[in-house]
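Undergrad: generate coordinates for the sequence data below:
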Amino acid sequence: MKIDLTDTTSSKINKALVQGRRAIGTPAVGMVLTLVIVTDEENAYDALKAANDASREHPSRKLVVVKRVSRSARDRAKARLDAEVRVGVDAGTGETVVLRLYGDVIDHAQSVVLPLLLPDAPVVVWWPVHAPVNPAQDPLGKLAQRRVTDTYTAEHPTEELTARADAYTPGDTDLSWTRITPWRSMVAAALDQVTCKVTSVEVGGEEFNPSVELLAMWLAERLHVPVRRTVSPGPGLTSVRMETDSGQIVLDRANGSLATLSIEGQPDRAVALNRRETSELIAEELRRLDPDDTYASALRFGVHRLADGATAPAGAATSGAAPEPDAPARAAKKAPAKKSASK
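TA: Predicted coordinates:
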C-alpha cells in the first residue's frame, strides 16, 4: 500500500502510517530499529532496494531522506516536504517513508526525521553516497547509535580514509570495512591451521580500493609485520600472501567468487569468497549496534602511520595513491607475531 503526500508535515506522515497499518491489518510491533537512509534521487532506488532486502533479517522502519536541489532560485526559496508512505508488501518487512526535501527544509532534515523515529528503538543512519566529513557531528548522525558510510563511493577513497580516522567516533563504521569480513575470517582460520610466526605480508587488489587498504592496515596492526601493497586488475581484493617461518600461506581470488587457499605442506583448497551485495553488507552491520573497536584500531593505526611520513619499501607500488596503504606496514614493528594475533 502506498500513500502519497504533497507539501506535508511529519504529523501528517505519522497519521498516514497509522492509516496504512489499519488498512492492511498490520501492527506496529516487531520492528527492531529505525534505518535512516540519506541519499540523492539518483541512488535512492538502489539504496532502498538493499534496505528492503536487509529488512527480512532486521524488520525496521526505513526513512529515506532525499535532498532535492531545485534549479530555479524561486523553487530553491520555497520550503516543501513531500512524502511517500509504504506499508505491507511495498515496504519489505516493516514500513518505509520516502521523504523529499526542498528549499530550506534541506538544512533542517533532523526536524523532519525526529518525530518519525520508532520510540525506544535504536537508530542507524546510512549514507550510501556523499557522506559528511564527520558523521557523528552531522545533524542526522547525532540521532543515531550507528553511522554507516561507504568510502568506496568517494571520489578519492584513500584520502577519505584519512578523514574517517580523524573524525572517528564510537559507532562509526564503513561498508568498505564490512566487505573484508570474509577475508579476515579466512586469514585467521588459515593461521589457526599451522604453528608459525608471520614475518611479512603482501596484499593485492585494485588501485584506490579502500577495502584493500583497510585489510592491509588491519594485518599490519594485528601482526606487527611489514605489509606490502600491490596493485592488480581486480575485481576488488585479489590476494593475501603471508611469509612465515614454516612456509608461505596464500589466499588468492582471481575471479571475484572462488578463492584458492594454499598452505605449505597441505593440498590446495577451493573456498567460496564471493563479492557480496550491498543488502548483505547492510544486514551484517545491523546485527551489532555496539562500537566496532577492531575497525577503529585498524583505521587509526594505518592512517597515523601514514601521517608519520614513512618511506615506501623497495618494490612497492608507486603509481597514484597506491603507496598510501603501505604506510601502516612501513612503520609496523619488525618483530614477528604469533598466529593468534590475527584474531
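Undergrad: contacts, neighbours, all on C-alpha from now
TA: Noted.
Undergrad: and after the strand or helix carrying Leu17, which helix or strand comes next?
TA: Using DSSP states H and E, the element containing Leu17 is helix 10-24. Counting by DSSP H and E, the next helix or strand C-terminal to helix 10-24 is strand 33-39.
Undergrad: center of this structure, which residue is that?
TA: Compute the mean C-alpha point of the chain, and by C-alpha atoms, centre = their mean the closest residue is Leu175, 1.4 Å away.
Undergrad: touching, that residue and Ala283? I think so.
TA: No. The pair Leu175 / Ala283 is not scored as a contact, 10.9 Å apart, by C-alpha atoms under 8 Å.
Undergrad: near Gly25, how many other residues are there?
TA: The number of residues packed near Gly25 is 10, by other C-alpha atoms under 10 Å.
Undergrad: would you map the helices across the stretch 201-343 of the chain?
TA: In the stretch 201-343 of the chain, the helices defined using DSSP state H, counting those that start in this stretch lie at 210-223, 278-286, 293-307, 327-330.
Undergrad: pick the most deeply packed of those.
TA: helix 327-330 (a mean of 30; mean count of other C-alpha atoms under 10 Å).
Undergrad: ok, which of the helices of the stretch 201-343 of the chain comes nearest Trp126?
TA: helix 278-286 (8.9 Å; C-alpha to C-alpha).
Undergrad: structure for this one too, so we can compare:
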Amino acid sequence: MIIDLPTTTASDVGKRLVDLREKHGAVTLGRVLTLVLVTDEEHAESAIASANHASHEHPCRIIAVIRGTSRGSTRLDAQIRVGGDAGASEVIVLRTFGPLTAHPVSVVVPLLLPDAPIVAWWPAEAPEVPAEDPVGTLAQRRITDAAACKRPLAALQDRVASHRPGDTDLSWTRLTLWRALLAAALDQPPHEEVTAVRVVGGPDNPSADLLAGWLSLTLRCPVTRTKASGVEGMLSVRLERASGPISIERPDDDVAVLSVPGRVDRKVSLPRRTEGECLAEELRRLDPDDVYGDVLATGLELQRETGKVTRTKVKAKR
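TA: This next block holds a predicted model:
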C-alpha cells in the first residue's frame, strides 16, 4: 500500500500513520530501530530497496529524506509505504524543497519511533563530519559509503579526518568475507610469519585501501597496494611466507581461488555483496566498530609508511 501526501507536514504524516494503525490494521509494533536515510532523488529508490532488504532481518521504521531543489518556497511532499511495498518495515518518504532541504532534522524528529535506537545512513554523498550533522547527532550509528561518492578515495580521506566512535562505511563492510577467508587461511599450519603482502584492486576502490590498511595493522609487515586499471572491486591478495605464498584471487564476481603451498588450489564462494546485505550487517550492531576506527586512525598511514603503491593493468574479461 502506497499513500501519497503532497504538500503536507511531519505532524500530518504522523497522524496518518496512527490512522493506518487504528483503521486498517497496519502495525508498527516490533520495530527494533529507526533507520534514517538522507539522499538525493538519483539514489533514492535503490537506497529504499536496500533498506527494505535489510528490514527483513531488522524490522524497522525507514525514514527516507530526499533532498529536492533548494530554490523556491518551502514544501514537504510525503509518501507512506506499508505492506508489500515496504518489506518488513514501514517506509516514510519525505521530499523536501526550498529552505527545508537544509533542515531535514526538523521533519525527521516528529516521526522517530519512541525509545528505539536510531541509525543514520547516507547512501551517496555524506556530510563532512557525519557525527556533527544534525541528523547524525540523533543516531547511535552513522553509515556512509565512500565507494558511492564521486571521488571515492577523497571521501575515504574525509572519513579518516572526521571519524568518531559510531561511524562506519559500507566500503569496510564489503570486506567482511575477505577478512574472514584470510584469517581462516592463516589459522592453518604452518603458523609462519607473513613477510610481505600485495593487495590488488581497482584504482578508485576504497575497500582495497582499507584492506591494505587492515593487513598492515594486523600483520605489521610491508603491504603493497596495487591499483589495477580495468578492475572495479577487489581482485586478489597475496601473503608471502617462508614456505610459500598464500593467495586469494577472485577472477569473477562470485568465486575465488584459494592457493596454499602443498595443497590443491580450491574454489571458495566469495560473492560481491549487495548494498542491502552490507546494510543488514551494519544494523546487527549498534556499538562502535573499534577495528574500523583503528584502521582509519593507524592502518592506512602505516601502509603508506611501510609499504608502497603500484599500478598495473588487467585485461577486461570477455
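Undergrad: quick one: TM-score?
TA: Comparison of the two superposed chains (TM-score structural alignment, normalised by the length of the second structure) gives a TM-score of 0.93, and 310 aligned residues with a C-alpha RMSD of 1.6 Å.
Undergrad: just tell me what the residue nearest to the centre of the first structure corresponds to in the second structure.
TA: Under the alignment (TM-score structural alignment), Leu175 of the first structure maps onto Leu170 of the second structure.
Undergrad: likewise for Arg276 of the first structure?
TA: Under TM-score structural alignment, Arg276 of the first structure pairs with Arg273 in the second structure.
Undergrad: burial of the residue lying closest to its match once chain neighbours are set aside, as a residue count?
TA: Once flanking residues are discounted, Arg273 of the second structure sits nearest to Arg174: 6.3 Å by C-alpha to C-alpha, 6 or more residues apart in numbering. Using other C-alpha under 10 Å, Arg174 of the second structure has 22 neighbouring residues.
Undergrad: Arg174 of the second structure touches Ser207, doesn't it?
TA: Yes. With contacts counted by C-alpha under 8 Å, Arg174 of the second structure reaches Ser207, the gap being 7.1 Å.
Undergrad: Pro206 of the second structure matches what in the first structure?
TA: In the first structure, Pro206 of the second structure lands on Pro210 (TM-score structural alignment).
Undergrad: all helices for the stretch 1-150 of the first structure, in order.
TA: Using DSSP H, counting those that start in this stretch, helices in the stretch 1-150 of the first structure cover 10-24, 41-54, 73-77, 109-113.
Undergrad: output the contacting helices and strands for the second one.
TA: Right, the one you point to is helix 41-54 of the first structure. strand 60-67, helix 278-286 (3 or more C-alpha pairs under 8 Å, 6 or more residues apart in numbering; DSSP states H and E).
Undergrad: so which residues make contact with the last one?
TA: In this structure, residues lying in contact with helix 278-286 of the first structure by C-alpha atoms under 8 Å, 6 or more residues apart in numbering are Lys49, Ala50, Ala51, Asn52, Asp53, Ala54, Ser55, Glu57, His58, Leu175, Thr178, Arg179.
Undergrad: rebuild these as JSON lines, extending it with distance to Asp292 of the first structure.
TA: Shown next, in JSON lines, are the contacts of helix 278-286 of the first structure (distance: C-alpha to C-alpha, whole Å):
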{"residue": "Lys49", "distance to Asp292 of the first structure": "26"}
{"residue": "Ala50", "distance to Asp292 of the first structure": "22"}
{"residue": "Ala51", "distance to Asp292 of the first structure": "21"}
{"residue": "Asn52", "distance to Asp292 of the first structure": "24"}
{"residue": "Asp53", "distance to Asp292 of the first structure": "23"}
{"residue": "Ala54", "distance to Asp292 of the first structure": "20"}
{"residue": "Ser55", "distance to Asp292 of the first structure": "21"}
{"residue": "Glu57", "distance to Asp292 of the first structure": "20"}
{"residue": "His58", "distance to Asp292 of the first structure": "19"}
{"residue": "Leu175", "distance to Asp292 of the first structure": "12"}
{"residue": "Thr178", "distance to Asp292 of the first structure": "11"}
{"residue": "Arg179", "distance to Asp292 of the first structure": "14"}
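Undergrad: any idea which of those residues is closest to Glu159 of the first structure?
TA: Leu175 (16.0 Å).
Undergrad: for Ala259 of the first structure, find the nearest of the helices of the stretch 201-343 of the first structure.
TA: helix 210-223 (15.9 Å).
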